[in-house]
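> mind looking at a prediction? Sequence and model below.
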Amino acid sequence: MTKPHYKRVVLKLSGEALAGTQGFGIDSKMIESIANQIGEVITLGVEVAVVVGGGNIWRGVSESAKGIDRATADYMGMLATVMNALALQAGLEKLGVESRVQTSIEMRQVAEPYIRRRAIRHLEKRRVVIFAGGTGNPFFSTDTTAALRAAEIEAEVILMAKNKVDGVYSADPVLHPEATKYDHLSYIEILQQGLGVMDSTASTLCMENNIPIIVFSILEEGNIKKVVMGDQIGTVIGG
């Protein structure tokens, strides 16, 4: 059997990905599908850390957050990511996959506090580590959290799982069917063209630490395994 292309990865899941086709809340079938796909790569010996968003429950910059100061709204979003992390943990452990949730905001009754060395030790023991609570600071996205944690745990790649697109396009392919899909992009091209893959803080952090990003669709079963094995799907960002 061919060996995995990556040994340690960070999987970035948006809140929308966990909502599935319903667009809000947590879709149990989507949790089951993602947990199955993560379990597949764990059996290959790959170390998997996950960063979850919270947009399926609360988004700090949304219309519903108007009237709430930005810092408070962002903290509410951090709490939403913890709910998603616990749901994913439950899905993984239902399959017998060991996991730990670590939060950047302490809540010891439900999760461990984020400690870099402990996270790495969990990964070495083939436990999935789910990072929740964002960076613990307002005004930073969970994309930035993914870049930061990837740098901290020395992950080889960030896998950005999407539920609406299967890569990076020159424009929104839903609104513009003629949009071109990119196979490869540099960090500079992402920043200069404002392609919206991740915010500029996250992109710059990845560029400075030379962490490649692969954008792909989470909706097709087995795609996480394909990416980990080095198959050419989605869009690769780096260099």
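Looks like it arrived, so ask away.

> alpha carbons only for contacts and neighbour counts from here, please
Will do.

> for the chain, what spans make up the helices?
For the chain, the helices defined by DSSP state H cover 15-19, 28-42, 70-94, 116-124, 142-153, 187-193, 200-208, 223-228.

> ranking the ones you listed by burial, who's on top?
Comparing those by mean neighbour count (mean count of other C-alpha atoms under 10 Å), helix 15-19 comes out on top with a mean of 27.

> closest one to Ala49 among the helices of the chain?
Distance to Ala49, taken as C-alpha to C-alpha, is lowest for helix 116-124 among those, at 7.4 Å.

> got the angle for that closest one vs helix 142-153?
80 degrees (axes from the mean of the first three to the mean of the last three C-alpha atoms, to 10 degrees).

> so what touches helix 116-124?
Glu47, Val48, Ala49, Arg100, Gln102, Val128, Val129, Glu152, Ile153 (C-alpha atoms under 8 Å, 6 or more residues apart in numbering).

> and the gap between the residue in the chain sticking out farthest from the centre and Gly60?
Within the chain, Gly67 marks the point farthest from the mean C-alpha position, 28.8 Å out by C-alpha atoms, centre = their mean. Distance, Gly67 to Gly60, using C-alpha to C-alpha, to the nearest Å: 11 Å.

> ok, now Ile68?
To Gly60, Ile68 is 9 Å away according to C-alpha to C-alpha.

> ok, these two, which is more surrounded?
Gly60 (24 against 12; other C-alpha atoms under 10 Å).

> so what's the more buried one up against?
Counting by C-alpha under 8 Å, 6+ apart, the residues that Gly60 touches are Arg70, Ala73, Asp74, Met76, Gly77.

> included below, for side-by-side comparison, is a second structure:
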Amino acid sequence: RGARVAGEDLDRATADHMGMLATVMNCLALERAVEAAGEPARTMSAIPMPTVCEPYARQPAMRHLRRGRVVLLAGGTGNPYFTTDTGAVLRAAELDCDAVLKATNVDGVYTADPKLDPNATRYERLTHDQALAYDLKVMDAAAFALAREAALPIIVFSIREPGAIAQAAKGEGRVTVVAP
């Protein structure tokens, strides 16, 4: 995304770092919203910035979770060339999460982009292998492959619906489940 905003002269690593920094800003805003809703939350970043949020490390993140805090993970993997989706799946596997919630602009996974193809059909459920074989673009192949290896379900839903995150976390609402 950073490369599209800044122009064609921006190299991939710089664009990826810009994207990672944007996730820190988003997590800080989400942290405030979660706390305003009455839940304790912590933002942890793969890119160390201790005056802004905690650096990500597995054991402190697990401790926050055991104490009932919502842990918001920013900065992807902290490395360029890895998508934030791959970072999300990696952290979910590390933290023994039950699933990855993938918020998008559409209400699930489709055979094609429903905004471009009126004949696109929505999947209710599919396997990681199917997502990879069909070359579905809702997440990158590395994220799907890592989720498959970790036997980690991915729940894809539209962020545009009110209450969508809570519904998806409960397995409710209009979602696509990608699972083993």
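Noted; the coordinates are in hand. Keep in mind that what you see is a predicted model, and the values were worked out from it rather than measured.

> returning to that earlier point: now the contacts of helix 116-124 of the first structure as TSV including distance to Ile188 of the first structure?
Formatted as TSV, the contacts of helix 116-124 of the first structure follow (distance: C-alpha to C-alpha, whole Å):
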residue	distance to Ile188 of the first structure
Glu47	29
Val48	27
Ala49	26
Arg100	35
Gln102	32
Val128	32
Val129	30
Glu152	22
Ile153	24
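
> among the residues you listed, which one has the most neighbours?
Within the contacts of helix 116-124 of the first structure, Ala49 tops the neighbour count with 29 neighbours, counted by other C-alpha under 10 Å.

> thinking again about what came up before, farthest-separated two in the contacts of helix 116-124 of the first structure?
Of all the pairs that the contacts of helix 116-124 of the first structure form, the one spanning the most space (C-alpha to C-alpha) is Arg100 and Glu152, at 17.1 Å.

> which other residues reach stretch 71-82 of the second structure?
Residues from elsewhere that reach stretch 71-82 of the second structure (C-alpha under 8 Å, 6+ apart): 12-14, 16-17, 19-24, 27, 31, 41-47, 56, 61, 64-65, 83-88, 90-91.

> give me the distance between stretch 43-52 of the second structure and the centre of its chain.
17 Å (C-alpha atoms, centre = their mean, to the nearest Å).

> hmm, I typed the wrong one, I wanted stretch 150-161 of the second structure.
On C-alpha atoms, centre = their mean, the centre of stretch 150-161 of the second structure falls 8 Å from that of its chain.

> so which bit of the first structure is that stretch matched to?
Aligned by TM-score structural alignment, stretch 150-161 of the second structure corresponds to residues 209-220 of the first structure.

> okay, buried residues for the matching stretch please.
Neighbour counts over stretch 209-220 of the first structure (16 or more other C-alpha atoms under 10 Å) mark Ile211, Pro212, Ile213, Ile214, Val215, Phe216, Ser217, Ile218, Leu219 as buried.

> contacts only, for Gly68 of the second structure.
Gly68 of the second structure makes contacts with Pro40, as judged by C-alpha under 8 Å, 6+ apart.

> again with Arg42 of the second structure
By C-alpha under 8 Å, 6+ apart, the neighbours of Arg42 of the second structure are Glu31, Cys53, Glu54, His64, Arg69, Val70, Val71, Leu72.

> save those residues as TSV, and put in distance to Val175 of the second structure too.
Formatted as TSV, the contacts of Arg42 of the second structure follow (distance: C-alpha to C-alpha, whole Å):
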residue	distance to Val175 of the second structure
Glu31	24
Cys53	31
Glu54	32
His64	28
Arg69	25
Val70	22
Val71	23
Leu72	21
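
> conserved subset of the contacts of Gly60 of the first structure in the second structure?
Among the contacts of Gly60 of the first structure, the contacts conserved in the second structure (both residues aligned by TM-score structural alignment, their matches' C-alpha atoms under 8 Å) are Ala73, Asp74, Met76, Gly77.

> now, which of these sits nearest Ser28 of the first structure?
In terms of C-alpha to C-alpha, no member of these lies closer to Ser28 of the first structure than Gly77, at 20.4 Å.

> whatever residue of the second structure lines up with that closest one and Val100 of the second structure, how far apart?
Residue pairing (TM-score structural alignment): Gly77 of the first structure is matched to Gly19 of the second structure. Applying C-alpha to C-alpha, the value for Gly19 of the second structure to Val100 of the second structure is 20 Å.

> just Ala29 of the second structure next, same as before
20 Å.

> over to Glu8 of the second structure?
Distance of Glu8 of the second structure to Val100 of the second structure, computed by C-alpha to C-alpha: 32 Å.
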